[in-house]
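>>> dropping the sequence and predicted coords here.
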Amino acid sequence: MSNEGSYVEQDEFNRDTNYIEDRITADGGDGWKVEPDRYRLVVARACPWANRAIIVRRLLGLEDVLSMGICGPTHDKRSWTFDLDPDGLDPVLKIPRIQDAYLARFPDYPRGITVPAVVEVSSGKVVTNDYPQMTLDFSTEWTQYHRDGAPNLYPDALRSEIDEVAELVFKDVNNGVYRCGFAGSQEAYDKAYDQLFSRLDWLEERLSRQRFLVGDTITEADVRLFTTLARFDAVYHGHFKANRNKLIEMPALWGYARDLFQTPGFGDTTDFVQIKQHYYIVHKDINPTQIVPKGPDLSNWLTPHRREQLGGRPFGDGTPPPPPKPDEVVDPAHSA
């Protein structure tokens, strides 16, 4: 096994979805009450699951109550590290790797050390890494600290449809690209490939008729799909062999992806350089040379999408978020 770990399965890739299920809630039912400055969100811009949390935190305006630590784009088989920070230490938690926060709470933690994770600052202990629930709780439990004009990403009337669409997208697209890339047999790869593109065709048809996935505003469902689409041509098409066609060859999906990318909170949290570095350097069993490709050209992400012709109001009755905090700005050389 390489120092980065092995990713390709013997047959079909099965993601471990057993996360730390503690929730941070308004009433503190799990022992973790929503409080400003009590917690730190630890992310890596390269990771699509963490990218979701970055986007939702930004859209809702939680930056001033929930600080954010950013790991570098690569990791070894132990965990993500804070190699972007001075001296390789997170400036708040004072640790070199997120694994330290997991072990502070669970000395024999047996599972993968993942991001995003929320850490209690005072104790240095991880609270949760349950990323699907995490972003929903940002929307529903942290409402006291939402910015003025924060969008409703999980409206009551649409929750069942959001959940249904999000589950299909997770199974066939978000996780489907990994099932292609980490397949250990031709049969497993073929099955994952067919499911992925069947679902992308379904999404292409759906998004040819409506601007957003559910309803006429941006919801949690859009955040979850976007982070995979942003990585599709840069990584998944080649590295994961998801190559029936590129995103730019699917008109509705490509227009939809650009619409979101050009919306504050989406494109300005996306770091293409770190994304490519992560996949092509860490997955040595897929890319033994660790050569990071120079392409694709990113300037097309800023071309007109004309999705406004389908109607819809991106933030509903809300407003776009302000620019990112100065220390959270993506390097302009890493974006479109």
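Yes, it's here.
>>> going by C-alpha atoms from here, please, whenever you check contacts or count neighbours.
Fine.
>>> helix or strand: which one has Gln274?
Secondary structure from DSSP states H and E places Gln274 in helix 272-282.
>>> how distant is that helix from the center of its chain?
Taking the mean of its C-alpha atoms, helix 272-282 sits 14 Å from the chain's own mean (C-alpha atoms, centre = their mean, to the nearest Å).
>>> what residues sit buried inside that helix?
For helix 272-282, burial by neighbour count (16 or more other C-alpha atoms under 10 Å) applies to 272-282.
>>> and stretch 149-163, by the same measure?
Of all the residues in stretch 149-163, those buried under the rule 16+ other C-alpha under 10 Å are 149-154, 159, 162.
>>> from the residues you listed, which is closest to Met68?
The closest of the buried residues of stretch 149-163 to Met68 turns out to be Ala150 (C-alpha to C-alpha; 18.9 Å).
>>> which residues touch that closest one?
59-61, 315, 318-321 (C-alpha atoms under 8 Å, 6 or more residues apart in numbering).
>>> any idea how far Asp137 lies from Lys284?
Separation of Asp137 from Lys284 (C-alpha to C-alpha, to the nearest Å): 35 Å.
>>> swap in Lys325?
34 Å.
>>> structure two is appended below for comparative analysis:
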Amino acid sequence: MGGTAGDDAGEAGEAGNAAYGRKKFRRSRSHFTDRVTADGRDGWPVEPGRYRLVVSRACPWASRALVSRRLLGLESALSVAVADPIQDDRSWRFTLDPDGRDPVLGIRHLSEAYDARESGHPGGVSVPALVDIPTGRLVTNDYRRLTLDLATEWTALHRPGAPDLYPEPLRDEIDEVMEGVHEDLNNGVYRAGFATDQGEYEAAYADVFRRLDLLSSRLADRRHLVGDTLTEADIRLFTTLVRFDAVYHGHFKCNRNKLTEDPVLWAYARDLFQTPGFGDTVDFDHIKRHYYQVHTGINPSRIVPAGPDLSGWLTPHHREELGGRPFGDGTPPGPPPR
């Protein structure tokens, strides 16, 4: 996972990244960076029902889009296709759907939408990907920009009571926090997991736990990362934390301590997991099967661990005692659609 999709792209998977286990891990940049905007300035206007969001529930980068979509109430405006967590040599496939085809796009592999956009495109086939339904063409795989645009460009289609996930007065602080989290943690666990020499691994390992310690200190007396409400920064941290003990601690050798052994971060992660829109997008089965069965350079046996025990995610966290208003003046989303 986390393959050719880069400094700025999502998950390509081991099948699409020949670098796994053979040379220094480097996350390549998104090749398709068009934006879907309210004014359509890139040629892609916001329109309900026009686009299909393709995700893997295993992928932390794609999971950000799933959380944003739920919190903002975009389910009816932006349909979602869920790829099989186990890829083949053409990468993400729709084998979870009847006849192995996405029922809306009519394709078997996400690569077909990439090829419809640009034949022989560089880089891998990554998620999240936004596809134009009428033409079947990929619009963007720029996962960092995608969720920000869902928060700021799709506002006319947000549900009543949707939170402001990227409030303008706090954007500089949010950006600063997210950049540190991305470099040291979101991407740092991959640099540790796919390191090919001891020094490279230890440098990434140090970055991961230095950042976790800073975040633990920051969150000791505040409920959310920036301000007193949920923001994009919390989403980006959550999707890494929720995978930490299940995957990164063992599979990626980030094993100084488990998330459950840091009282602050464990309570913070449980608080988010129990917030509508976060935990209801998580699929631990998809997460574990993807990492342990696709990354054969790290886990050649493809055996999926039976643990860890997941029951603790629903235990009381007491973070509400710190104050804060997760949804600000808004409201939580309702139950997830079927």
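Now that the structure is in, tell me what you want to look at. Computed from a prediction, not measured in an experiment: that's the story for all the values here.
>>> any idea what the TM-score is?
Superposed pair, TM-score by TM-score structural alignment, normalised by the length of the first structure: 0.95. Supporting alignment: 325 aligned residues with a C-alpha RMSD of 1.2 Å.
>>> if we can go back for a sec, which of the contacts of Ala150 of the first structure show up in the second structure as well?
Counting by both residues aligned by TM-score structural alignment, their matches' C-alpha atoms under 8 Å, the second structure reproduces these contacts from the contacts of Ala150 of the first structure: 59-61, 315, 318-321.
>>> kindly indicate the member of the residues you listed with the most neighbours.
Leu59 (26 neighbours; other C-alpha atoms under 10 Å).
>>> skip the chain neighbours and tell me the closest residue to the counterpart of Arg101 of the second structure in the first structure.
Counting by TM-score structural alignment, Arg101 of the second structure lines up with Leu89 in the first structure. The spatially closest residue to Leu89 of the first structure, leaving aside those adjacent along the chain, is Pro96, at 4.5 Å (C-alpha to C-alpha, 6 or more residues apart in numbering).
>>> if I look at the one you found, how far off is Ile20 of the first structure?
The value you get for Pro96 of the first structure to Ile20 of the first structure, if C-alpha to C-alpha is used, is 21 Å.
>>> quick one: which of the two has more around it?
Applying other C-alpha under 10 Å to Pro96 of the first structure and Ile20 shows that Pro96 carries more neighbours, namely 20 against 15.
>>> residues contacting that one?
Per C-alpha under 8 Å, 6+ apart, neighbours of Pro96 of the first structure: 81-83, 88-90.
>>> same thing but 10 Å
71, 79-83, 85, 87-90 (C-alpha atoms under 10 Å, 6 or more residues apart in numbering).
>>> equivalent analysis for Asp88 of the second structure, please.
With C-alpha under 10 Å, 6+ apart, Asp88 of the second structure has these contacts: 13-16, 109, 294.
>>> what about the strands in the stretch 151-300 of the first structure?
For the stretch 151-300 of the first structure, no strands turn up when DSSP state E, counting those that start in this stretch is the criterion.
>>> in the first structure, what stretch matches stretch 249-265 of the second structure?
Under the criterion TM-score structural alignment, stretch 249-265 of the second structure matches residues 237-253.
>>> return the distance of that stretch from the chain's centre.
For stretch 237-253 of the first structure, the distance to the chain centre is 19 Å (C-alpha atoms, centre = their mean).
>>> so for it, first residue to last residue, what's the gap.
Taking C-alpha to C-alpha, stretch 237-253 of the first structure runs 15 Å from one end to the other.
>>> report the buried residues of it.
By neighbour count on 16+ other C-alpha under 10 Å, the buried set for stretch 237-253 of the first structure is 237, 239-242, 247-248, 250, 252-253.
>>> for the residues you listed, which two are the farthest from each other?
His239 and Ala252 (23.6 Å).
>>> between Lys325 and Lys284 of the first structure, which one's more packed in?
Lys284 (20 against 10).
>>> which residue lines up with that one in the second structure?
Matched across to the second structure, Lys284 of the first structure falls on Thr296, judged by TM-score structural alignment.
>>> excluding chain neighbours, what is closest to its match?
Spatially, and ignoring its direct neighbours in sequence, Thr296 of the second structure is nearest to Arg302 (6.4 Å; C-alpha to C-alpha, 6+ apart).
>>> and Gln274 of the second structure, by the same measure?
Leu314 (6.7 Å).
>>> which residue of the first structure is paired with that neighbour in the alignment?
Taking TM-score structural alignment for the superposition, Leu314 of the second structure sits opposite Leu302 in the first structure.
>>> just give me the neighbour total for its match.
The burial count for Leu302 of the first structure: 13, using other C-alpha under 10 Å.
>>> likewise Val56 of the first structure?
Quick note: Val56 of the first structure (other C-alpha under 10 Å) scores 23 neighbours.
>>> any idea which element it lies in?
Counting by DSSP H and E, Val56 of the first structure is part of helix 48-60.
>>> which part of the second structure lines up with the next helix or strand after that helix?
Going down the chain from helix 48-60 of the first structure, the next helix or strand is strand 67-71, by DSSP H and E. The aligned range for strand 67-71 of the first structure in the second structure is 79-83, by TM-score structural alignment.
>>> just tell me what Gln274 of the first structure corresponds to in the second structure.
Gln274 of the first structure maps onto His286 in the second structure, by TM-score structural alignment.
>>> quick one, helices of the stretch 201-336 of the first structure?
With helices called from DSSP state H, counting those that start in this stretch, the stretch 201-336 of the first structure shows them at 220-231, 251-261, 272-282.
>>> show me what counts as buried in the second one.
In this case it means helix 251-261 of the first structure. 252-261.
>>> with distance to Arg209 of the first structure added, can I get those residues in CSV?
Shown next, in CSV, are those (distance: C-alpha to C-alpha, whole Å):
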residue, distance to Arg209 of the first structure
Ala252, 9
Leu253, 11
Trp254, 14
Gly255, 12
Tyr256, 11
Ala257, 15
Arg258, 16
Asp259, 15
Leu260, 16
Phe261, 19
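>>> just these now: which is nearest Arg179 of the first structure?
Using C-alpha to C-alpha, those come closest to Arg179 of the first structure at Leu253, 20.8 Å.
>>> mind listing what the closest one touches?
Residues counted as contacts of Leu253 of the first structure (C-alpha under 10 Å, 6+ apart) are 200-201, 203-208, 211, 226, 229, 247, 259.
>>> what's near enough to touch the aligned partner of Arg159 of the first structure in the second structure?
Superposed on the second structure with TM-score structural alignment, Arg159 of the first structure falls opposite Arg171. Residues near Arg171 of the second structure by C-alpha under 10 Å, 6+ apart: 165, 177, 226, 231-233.
>>> can you tell me which of those residues is nearest Leu157 of the second structure?
Leu165 (14.5 Å).
>>> hmm, the closest one is touching Leu225, no?
No: counting by C-alpha atoms under 10 Å, Leu225 is not a contact partner of Leu165 of the second structure; they are 11.8 Å apart.
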